[in-house]
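Asks: coords below, sequence missing:
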């Protein structure tokens, strides 16, 4: 055992896309700061950021129907879609800056162009999709979106889905070609390779056991290293980006902002196609509508993926339940997250979400053949021998007390919890997560380093030209950014010809 204490400026907990993004920001803004990263696994991007543990969708609200809600008067509210899209544009700009600055050599290692589509069945859903299309296609952020309920056109767009489908079925889709497939695992590893070259101290197989405030306002972390010995590290600022593991560390910090917050883990299962002939017939991310009573993260989608330089096809997600907060976590994660301050919050959430519990139990009980039946709603002639199951990542949904929802409200989204003095911040929640990492890290910078933001602003604007501006309200800037990011990231038609 060692009582040696090491001081650093910034500690990042977890070697996922969030820590990778924040670390890259800080090394561009204040290269002299000493940054240390602690990761309990053997390498970067192995939990939530891993390419097999998420859908790889560049979430820009182009196809996700849960971001557009039909209001009581029948109109479509696209405000959430606008918000998500603008946030994703920040990521695209930041990644473009990294490519232009030679910090990333080949963007095709982590991002590929891919049409994003929404697909619905039944007259009522078709009417909804058409109204959604009319509301979105007039918006500059969603320029280029197409709608069709013509079977011939749909056969051109999604032949695998239209084959052997009943001709009398009411079906419609929207399509937009500016969507992306993003390998967040590859991007995370690229960024950590860069951080290592910038003298960031990255310590793998180091588990953070405890975190507490010191007399001088710094934070002391008690860490078990790869040899099993205890180390102590202190920093003025700590970012907790440990995926599902963040909640426990937030609780150990003792900050008042972390009180009355709980978490509920939901695991994901995808079906992956192992028949190259089937994979070759589909080229899009196609999102459907969640079933009545199902949570937003269960929206079914059929995705083309690019993983390890190979084109794959995934369908899901099917929800599962495990009390673990991480794939590599403990079976006691859920029960040990219940504290006196969040007990009522957690109990209230349980009472409010009986339908979710029933849904999860039903999902866990599904046989492979039952899962195939759901897949056949997308691919009518899908064969069981062409598909295997792959267990995706654990997602811990935030539970908190809110004015709108009352006690124990289940939050579907990503949330930053930070101390009043900005000395510590933790990231909780799930989708759209990785896609909006840049937006989230800008939020962390603003919350935790307000005294530096003014001096950092010119550099932030160099990295993200639209920083502080609404792209929706600046259509010329939007067009310029769309064009330049597509070209830099190899997503434009001109660039694709040369690939």
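Replies: Structure's in. What do you need? Bear in mind the structure is a predicted one, so any value in this text is a computation, not a measurement.
Asks: Going by C-alpha atoms from here, please, whenever you check contacts or count neighbours.
Replies: Noted.
Asks: Leaving out chain neighbours, which residue sits closest to residue 272?
Replies: The shortest distance from residue 272 to any non-neighbouring residue, by CA to CA, 6 or more residues apart in numbering, is to residue 314 (4.5 Å).
Asks: pretty sure the one you found contacts residue 307?
Replies: No: with contact defined as CA atoms under 8 Å, residue 314 and residue 307 do not form a contacting pair (11.2 Å).
Asks: before we go on, here's another structure to hold up against the first:
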């Protein structure tokens, strides 16, 4: 086993959507910087970014009920919905910039227009949805949302779901025609193809084994060239750890204080995939319901039209599962080896707090196909087992940390960035909304890690993301212009500008 030693300006660990986005931003801002990427698999976008390993929803809170909550006084808290929507607008602006400047090809390879709908059953849930609709429809970000509890309208919107449904059932839905289906795996590969054309060195089948500080303040990354069975050492001023579930172990190896008292809890997902073309053709939307009590937010049930490898598909799920692996291609010892002296009490506290979640996961894992079909029939009453196959989706590692609000061992549902005090290393942890907010998250990484450059970079950032530094909610005219320009560039359904509609 021979060694290779190199030095570069930036090292990106993991060839997923996050590294692809950060690398692309940096190449636009400082094209002269050398960037090196390491990925243990044989191509880009094959773990969390893979089309089968995530829901493919352009998360913008148009249909995801878990981004809104009812306050004790009965009013609706939509702050998280606004935040997620604003962040997805940032992603769309950047993607439009890339298309308009011929940096990536046909956007229809990775993004398609698709209505986003929320669907609820039962009087209490109908009341909740109506409140949610009223709260959101007063906000410019959600202009054009429609609500209906009229069966005739719902048959038009959801013919497959409404077919053979009991007529006395309380049911309601909201609809936004400007939703999207996103193939983040395809987008990731397009971005890395662009980066390769800009002389970014991308090393596949290279597994990062260690990350440690050198005496001169740089970072040394020890890499195993798996194909040639060689050990390599690479040094850099800045390292980004974007290895999905594998990021936690590398963050721990960096030994930065900010990485202490942080753990991870893996949750896997499974989907039912329809194999009957006639059924697939009857549905054309992403339809999200409400999560069951005790279920993690990533287990919100949804029936989705998807565009996978140029083919229209229909998926239902996710069903939660459990594996101690942090990646689909990871090790059965991932969870055990992530427990360290500095986070063991945090992990134990989380275990004590999360007994309901543990019981829920056990129940989910033990389910038969017929039991899973019963959940599907809440969406499609006459669903037949022969028309659906079970597919294992991606692994997500939920962050566990000590917080002021939740106390020791609080399970976090979301995306988190951990950076060192000097900004020389950053790691991305967590799950949804993840990929949808990649551009916003990577701009945040740049702001934390390169504050000395941000003033000089701002004009270029605003060229790529016109709303940078602004709240679109507070600038409705800019919002309308961005909807128009991004829709044109990406080939999407334009916002019609109509007021909220009650049916």
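Replies: Thanks, I have it. Predicted model, so just to flag it, every value in this text is computed and none were measured.
Asks: Could I get the TM-score for this pair?
Replies: Once superposed, chain against chain, the TM-score is 0.98 (TM-score structural alignment, normalised by the length of the first structure); 495 aligned residues with a CA RMSD of 0.9 Å.
Asks: quick revisit: who's in contact with the residue nearest to residue 272 of the first structure?
Replies: By CA atoms under 8 Å, 6 or more residues apart in numbering, the contact list for residue 314 of the first structure reads 270-273, 302-305.
Asks: Redo those residues as TSV? Include neighbour count.
Replies: What follows is those, written out as TSV (neighbours: other CA atoms under 10 Å):
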residue	neighbour count
270	26
271	23
272	20
273	21
302	26
303	26
304	25
305	28
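Asks: which stretches of the stretch 301-450 of the first structure form helices?
Replies: All helices of the stretch 301-450 of the first structure, identified by DSSP state H, counting those that start in this stretch, fall at 333-336, 343-352, 354-364, 368-375, 437-448, 450-463.
Asks: Of all these, which one is nearest residue 493 of the first structure?
Replies: Closest approach to residue 493 of the first structure among these is made by helix 450-463 (24.1 Å; CA to CA).
Asks: From the contact counts, what lies against that closest one?
Replies: helix 17-29, helix 79-100 (3 or more CA pairs under 8 Å, 6 or more residues apart in numbering; DSSP states H and E).
Asks: got the angle for the longest one vs helix 437-448?
Replies: Same thing as helix 79-100 of the first structure. Orientation check (axes from the mean of the first three to the mean of the last three CA atoms, to 10 degrees): helix 79-100 of the first structure against helix 437-448 gives 100 degrees.
Asks: I would like the residues contacting the next helix or strand along the chain from helix 79-100 of the first structure, please.
Replies: Next helix or strand after helix 79-100 of the first structure toward the C-terminus (DSSP states H and E): strand 111-113. With CA under 8 Å, 6+ apart as the test, strand 111-113 of the first structure has contacts from 177-183, 306, 489-492.
Asks: Tell me how far strand 111-113 of the first structure lies from the chain's centre.
Replies: Centre-to-centre, strand 111-113 of the first structure and its host chain are 16 Å apart (CA atoms, centre = their mean, to the nearest Å).
Asks: next one: stretch 389-406 of the first structure
Replies: With CA atoms, centre = their mean as the basis, stretch 389-406 of the first structure stands 13 Å off its chain's centre.
Asks: How about it, which residues are buried there?
Replies: Residues 391-401 are the ones in stretch 389-406 of the first structure that count as buried (16 or more other CA atoms under 10 Å).
Asks: hang on, the earlier thing: and the residue nearest to residue 272 of the first structure, how far from residue 270 of the first structure?
Replies: Residue 314 of the first structure sits 6 Å away from residue 270 of the first structure, taking CA to CA, to the nearest Å as the criterion.
Asks: ok so, going back, wait, which of the helices of the stretch 301-450 of the first structure is closest to residue 225 of the first structure?
Replies: When these are compared for distance to residue 225 of the first structure using CA to CA, the nearest one is helix 333-336, at 21.0 Å.
Asks: what's near enough to touch residue 16 of the second structure?
Replies: 44-49, 185, 188, 242-244.
Asks: again, 7 Å this time
Replies: Residues counted as contacts of residue 16 of the second structure (CA atoms under 7 Å, 6 or more residues apart in numbering) are 44-45, 49, 188.
Asks: Equivalent analysis for residue 231 of the second structure, please.
Replies: Residue 231 of the second structure sits next to 1-4, 223-225 when contact means CA under 7 Å, 6+ apart.
Asks: relative to helix 438-449, how tilted is the helix or strand containing it?
Replies: Assigned by DSSP H and E, residue 231 of the second structure belongs to strand 230-241. Relative orientation of strand 230-241 of the second structure versus helix 438-449 (the same axes, to 10 degrees): 90 degrees.
Asks: next SSE after strand 230-241 of the second structure?
Replies: Of the helices and strands lying after strand 230-241 of the second structure in sequence (DSSP H and E), the nearest is helix 247-254.
Asks: How far away from the center of its chain is that next one?
Replies: Put simply, helix 247-254 of the second structure sits 21 Å off its chain's centre (CA atoms, centre = their mean).
Asks: superposed on the first structure, where does the helix or strand following that helix end up, distance-wise?
Replies: Next along the chain after helix 247-254 of the second structure, taking DSSP H and E as the criterion, comes strand 262-274. For strand 262-274 of the second structure, the mean distance to aligned residues of the first structure following superposition is 0.2 Å (mean CA distance after the TM-score superposition for the first structure).
Asks: ranges for the strands of the stretch 51-200 of the first structure?
Replies: Assigned by DSSP state E, counting those that start in this stretch, the stretch 51-200 of the first structure shows strands spanning 69-70, 76-77, 111-113, 116-121, 146-148, 171-176, 180-182.
Asks: Give me the mean deviation of the last one from the second structure.
Replies: Okay, so that is strand 180-182 of the first structure. Using mean CA distance after the TM-score superposition for the first structure, the mean distance for strand 180-182 of the first structure is 0.2 Å.
Asks: now swap in the third one and tell me
Replies: Taken against the second structure, strand 111-113 of the first structure registers an average deviation of 0.2 Å after superposition, with mean CA distance after the TM-score superposition for the first structure.
Asks: returning to that earlier point: tell me the most buried of the helices and strands packed on helix 450-463 of the first structure?
Replies: Sort those by mean neighbour count, taking mean count of other CA atoms under 10 Å, and helix 17-29 sits at the top with a mean of 22.
Asks: Relative to the second structure, what is the average displacement of that one?
Replies: Helix 17-29 of the first structure sits 0.3 Å off on average (mean CA distance after the TM-score superposition for the first structure).
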